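*Asks:* Whatever this is, show me its structure:
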Amino acid sequence: MLTITAIIRVRKGYEQTMCQALLEVADHVRANEPETLGFFISQDQTDPCLFTTYERFADQAAMDRHNNSEVVARFFGIAKPILDGEVTLVSCQEVSAKA
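*Replies:* Coordinates of the predicted model:
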């Protein structure tokens, strides 16, 4: 299982825009990416400008399909102008999970 954790900080005032953009990706994943086994979105409770995603993929091909999809490109088109710094991406091999 491959995973990506994304740490995303948005400029103040754009929290709802980011949340909506992430939810659109999640909706697309749910409907169109059976080999994306999990797509989780979180918003920090004390800093609403900070979001994280945790994404689980069956294999490298599934990860590549997701990362190269139109919906991800559209997300970054929305996100880039409102980001407060770079998006931190951490790609890993999952070692353990509680399902």
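*Asks:* drop to CA atoms for contacts and neighbour counts, all remaining ones
*Replies:* Noted.
*Asks:* Just the element for the residue nearest the centre of the chain, please.
*Replies:* Centroid-nearest residue in the chain: Thr53, 4.2 Å away (criterion: C-alpha atoms, centre = their mean). Element membership of Thr53 [criterion: DSSP states H and E] is strand 50-57.
*Asks:* now Asp27
*Replies:* Going by DSSP H and E, Asp27 is in helix 15-32.
*Asks:* Same question for Thr5.
*Replies:* For Thr5, the element it lies in under DSSP H and E is strand 2-9.
*Asks:* Could you also give me the structure for this second sequence? I'd like to compare it with the first:
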Amino acid sequence: MITITAIIRVRQGYEQTMAQALLEVAEHVRANEPDTQGFFISQDEKDPRVFTTYERFTDRAAMDTHNNSAVVARFFGIAKPILDGDVILITANEISTKA
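*Replies:* As a prediction, the model looks like this:
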């Protein structure tokens, strides 16, 4: 299993915009990406400008399909102007899970 963790910080006042953009990606994943095993979105309790996604893919092809999709391109079109700093991305091989 390949995973991506993304830590995203938006500028003040754009929390709802980011939440909606991420939820649109999640809906697309749910409906169209059977090899994406999980797409989790979290919003920090103390700083609601910080979002984290955790994505699980069966293999690199599934990850590439997701990353090259129109919905991800649309997401970054929305996200780039409202980001507060760089997105931190960690791509990893999952070594343990509790399902």
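*Asks:* Superposed on structure 2, what's the mean shift for the strand holding Thr53 of structure 1?
*Replies:* In the superposition against structure 2, strand 50-57 of structure 1 averages 0.1 Å from its aligned positions (mean C-alpha distance after the TM-score superposition for structure 1).
*Asks:* Now the element after that strand, going C-ward?
*Replies:* As assigned by DSSP H and E, the chain's next helix or strand after strand 50-57 of structure 1 is helix 60-67.
*Asks:* ok, Ser42 of structure 1 to Val25 of structure 1 distance?
*Replies:* Remark: distance between Ser42 of structure 1 and Val25 of structure 1 (C-alpha to C-alpha, to the nearest Å) = 13 Å.
*Asks:* quick one, which of the two is more surrounded?
*Replies:* Comparing Ser42 of structure 1 with Val25 by other C-alpha atoms under 10 Å, the one with more neighbours is Val25, at 17 against 14.
*Asks:* Can you tell me the SS state at the nearest residue to that one once chain neighbours are set aside?
*Replies:* Sequence neighbours aside, Val71 is the residue nearest to Val25 of structure 1 in space, at 6.1 Å (criterion: C-alpha to C-alpha, 6 or more residues apart in numbering). Going by DSSP: H, G, I helix; E, B strand; the rest coil, the secondary structure assigned to Val71 of structure 1 is helix.
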